[in-house]
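Q: Pasting the sequence and the predicted coordinates here, then a few questions.
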Amino acid sequence: MTAVLALLEFAPGTGATTGFRLVDPAQPHLTVTDLAATRGDGIFETARVVDGRVQALEAHLERLAQSARMLELPAPTLPLWRDAINAVAVALAAAGVADGSIKFVLTRGIEGGQVPTGWVLGLPSPDFTRERAEGIRIVLLDRGYRHDVAHTSPWLLAGAKTLSYAVNRAVLREAARRGADDALFVSSDGYLLEGAVSSLLLRVGSRLVTPRVDIGILAGTTQADVFNWAELQGFTTGYELLTPGDLATADAAWLVSSVRHAAPVRAVDGVERPIDAELTARINAALDGRID
């Protein structure tokens, strides 16, 4: 598999980013005592790259900085991260990868040390043509927290994009056990949240709505781009407290994410529902063509 890897360089003591270098991705680069490996103590972002251009890069960098603040990590020097990400994107295109993804990671570094670890990895993207066209089956799963957890328990880091993804992977395995492709979290007090790696979008007539971002979920970069496009098309948009009942009565529903883009929801907990194929195609065409 084609891969491109850049390692970020940091100043000892301050943790400030000082530069980056492209390295051989087939060689070992991560120390086994790095807190990314031993504790999942770090943050990341994943963006789509098309023909050497990274989609929604500024939004992803802004969210990386926000996650760093929440975890009290050294603030990433965004111009250097931007340069490293773009260098990986260009190298990926030069290697013949027209459609790929780029994951950029910042960790607290080696346990007991003072220097963070950071890298940018570019890979070919999976083919999501079927999911975008035919839709996905989802299940609703209780996240175990109230919808106001971000306010009552900020130490749980709800809304930060951290490397602690064991629960997210377990969710997808549980969805598969139930005969579904993906899952949507529900708060313990009955409000829709987000997917394991995606944001929820509903169409209600000429309105597009998504769960509020102050309820312990990640602010979706792709969802925000869909809203920007939809408003230009005459839709109204909104961030609301939504329930499973709202999902059941919506005219259409999607899980949207940076790489898969808009996947229409065709069934919820085994109950079939219609998909809006025409609007799905328009949304994905707009997402395919977006650049910063």
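A: In hand now; what should we look at? None of the values given here were measured: they were computed from a predicted structure.
Q: contacts, neighbours, all on C-alpha from now
A: Noted.
Q: Now the longest helix anywhere in the chain: buried residues?
A: Counting residues, the longest helix in the chain under DSSP state H turns out to be helix 78-94. Buried residues in helix 78-94, counted by 16 or more other CA atoms under 10 Å: 80-81, 84-93.
Q: Use this one as the comparison:
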Amino acid sequence: MATRFALMIVPADADEERADFADSFTAVDASAPALSVGELSTQRGDGVFESIGVIDGHPQEIEPHVQRLAHSAALCDLPAPNLEQWRQAVAVAAAECPPGEAVVKLILSRGVEHGPTPTAWATASKAADFSAARTRGIRVVTLDRGYDVGAAERAPWLLLGAKTLSYAVNMAALREAHRRGADDAVFLTSDGYVLEAPTASLILRFGDRFVTPAPSGGILHGTTQLSVYEHLAGLGHDAGYAQIPATDLSRADAAWLVSSVRLAAPITAIDGASLAIDPLTAELNAFLLSPR
């Protein structure tokens, strides 16, 4: 979907304190050239990003997203972002969003090759229509991610816990899922443990307990998953983290993929085995569509 608005950001030092960063933002034509051909985000995917859902002009969960941007930047040895500057950039971009559901994307890259500073920008656009996925559900297949559960701790240079711009593997996984007649995929470690989806977190329900894979072993800690857990806790449900063997997927009573823009998509089949849509799904999406 075409980007409606783009905002170039001149990154400020992380410790710079001021109330207004407006002079560091420049609105640009979203359809016009804005990046140098030497930009490393496009040449190598060398950067990090966040996608923030916007509901009728209200950006959801700004703080978890900017904090995760900072975490990803640290893992990639990028300069620490000035979080107040990014909060203000989100507000500016969200104000340009169309009514209804939209998405603001924050991008921080290493910049031009051999350049002195990183490149940063934000975009705003109308979100895709995910109503069918939220109500009718999605079918998923499991795919081998190609590393064992201890890879992230053993090889931190793989950046498995960072939300980087290098999404070629994630998109290839989605294409493979489609080739197999499914809508999405769930990654497994090579030694048989559940990870996450290419663009979403996984939540499983076993009776009265809700479980998501522990945020280790290269799993990106999902902001939407954290919100869902907070809501479930408020309803009195037991929601926790665990190292989940792939064999446990067949025992789940219900499952969802959750993300900032698609929200909670109930899983109706895993590797061809049917799964019922939990009646709680509608309540979860009503909560995720409310201002947070």
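A: Cool, got the structure. Bear in mind the structure is a predicted one, so any value in this text is a computation, not a measurement.
Q: quick one on the thing from earlier: can you lay out the buried residues of helix 78-94 of structure 1 as a markdown table showing distance to L172 of structure 1?
A: Below are the buried residues of helix 78-94 of structure 1 laid out as a markdown table (distance: CA to CA, whole Å):
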| residue | distance to L172 of structure 1 |
| --- | --- |
| L80 | 34 |
| W81 | 30 |
| A84 | 31 |
| I85 | 28 |
| N86 | 31 |
| A87 | 32 |
| V88 | 29 |
| A89 | 28 |
| V90 | 32 |
| A91 | 32 |
| L92 | 29 |
| A93 | 31 |
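Q: buried stuff in whichever strand or helix holds M70 of structure 1?
A: Remark: M70 of structure 1 resides in helix 57-71, with elements defined by DSSP states H and E. Neighbour counts over helix 57-71 of structure 1 (16+ other CA under 10 Å) mark 57, 59-61, 63-68, 70-71 as buried.
Q: In structure 2, which residues correspond to it?
A: Aligning helix 57-71 of structure 1 against structure 2 (TM-score structural alignment) gives residues 62-76.
Q: helix/strand/coil for the counterpart of G53 of structure 2 in structure 1?
A: Under the alignment (TM-score structural alignment), G53 of structure 2 pairs with R48 in structure 1. Recorded secondary structure, R48 of structure 1: strand (DSSP: H, G, I helix; E, B strand; the rest coil).
Q: Can you report how many residues neighbour R48 of structure 1?
A: 26 (other CA atoms under 10 Å).
Q: what about it, distance to A87 of structure 1?
A: Look at R48 of structure 1 and A87 of structure 1: by CA to CA, to the nearest Å, they are 14 Å apart.
Q: on contacts alone, who are the packing partners of the longest helix of structure 1?
A: strand 4-10, strand 17-23, strand 53-54, helix 57-71, strand 99-107, strand 117-124 (3 or more CA pairs under 8 Å, 6 or more residues apart in numbering; DSSP states H and E).
Q: quick one: which of the ones you listed is nearest A277 of structure 1?
A: Counting by CA to CA, A277 of structure 1 lies closest to strand 99-107 out of the helices and strands packed on helix 78-94 of structure 1; the figure is 22.6 Å.
Q: so that closest one matches what in structure 2?
A: On structure 2, the counterpart of strand 99-107 of structure 1 by TM-score structural alignment is residues 101-109.
Q: Just give me the mean distance for the matching stretch relative to structure 1.
A: For stretch 101-109 of structure 2, the mean distance to aligned residues of structure 1 following superposition is 0.5 Å (mean CA distance after the TM-score superposition for structure 1).
Q: who's in contact with that stretch?
A: With contacts defined as CA atoms under 8 Å, 6 or more residues apart in numbering, stretch 101-109 of structure 2 is touched by 40-41, 46-57, 59, 73, 78, 90, 93-94, 97, 118-128, 261.
Q: all strands of the stretch 151-292 of structure 1, in order?
A: 182-186, 192-195, 199-204, 207-211, 236-240, 252-257, 261-268, 271-272 (DSSP state E, counting those that start in this stretch).
Q: circling back to that earlier point, Q223 of structure 1: which of the buried residues of helix 57-71 of structure 1 is nearest?
A: Closest to Q223 of structure 1, out of all of these and judged by CA to CA, is A59, at 11.3 Å.
Q: which residues touch the closest one?
A: A59 of structure 1 touches T221, counting by CA under 8 Å, 6+ apart.
Q: residue ranges for the helices of the stretch 151-292 of structure 2, please.
A: 151-154, 168-179, 223-234, 280-288 (DSSP state H, counting those that start in this stretch).
Q: Which position in structure 1 pairs with S166 of structure 2?
A: The pairwise alignment with structure 1 assigns S166 of structure 2 to S164, based on TM-score structural alignment.
Q: Am I right that L30 of structure 1 is in a strand?
A: No. Under three-state DSSP, L30 of structure 1 sits outside any strand and is assigned coil.
Q: mind checking what it lines up with in structure 2?
A: With TM-score structural alignment as the criterion, L30 of structure 1 matches L35.
Q: mind checking how far A248 of structure 1 is from P274 of structure 1?
A: 11 Å.
Q: buried ones in stretch 94-110 of structure 1?
A: Buried residues in stretch 94-110 of structure 1 (16+ other CA under 10 Å): 97-110.
Q: do the same with stretch 45-58 of structure 1
A: Neighbour-count burial for stretch 45-58 of structure 1 [16+ other CA under 10 Å]: 45-50, 52-57.
Q: Give me the residues contacting that stretch.
A: Under the contact criterion CA under 8 Å, 6+ apart, stretch 45-58 of structure 1 has outside partners 60-61, 63-64, 82, 85-86, 89-93, 97-105, 125, 161, 221-222, 258-259, 290-292.
Q: give me that answer again for 7 Å
A: Stretch 45-58 of structure 1 has contacts (CA atoms under 7 Å, 6 or more residues apart in numbering) with 60, 64, 89-90, 92-93, 98-105, 221, 258-259, 290-292.
Q: In structure 1, what range does stretch 179-191 of structure 2 match?
A: Counting by TM-score structural alignment, stretch 179-191 of structure 2 lines up with residues 177-189 of structure 1.
Q: what do you get for stretch 208-220 of structure 2?
A: Under TM-score structural alignment, the match for stretch 208-220 of structure 2 is residues 206-218.
Q: in that stretch, what's buried?
A: Buried residues in stretch 206-218 of structure 1 (16+ other CA under 10 Å): 208-218.
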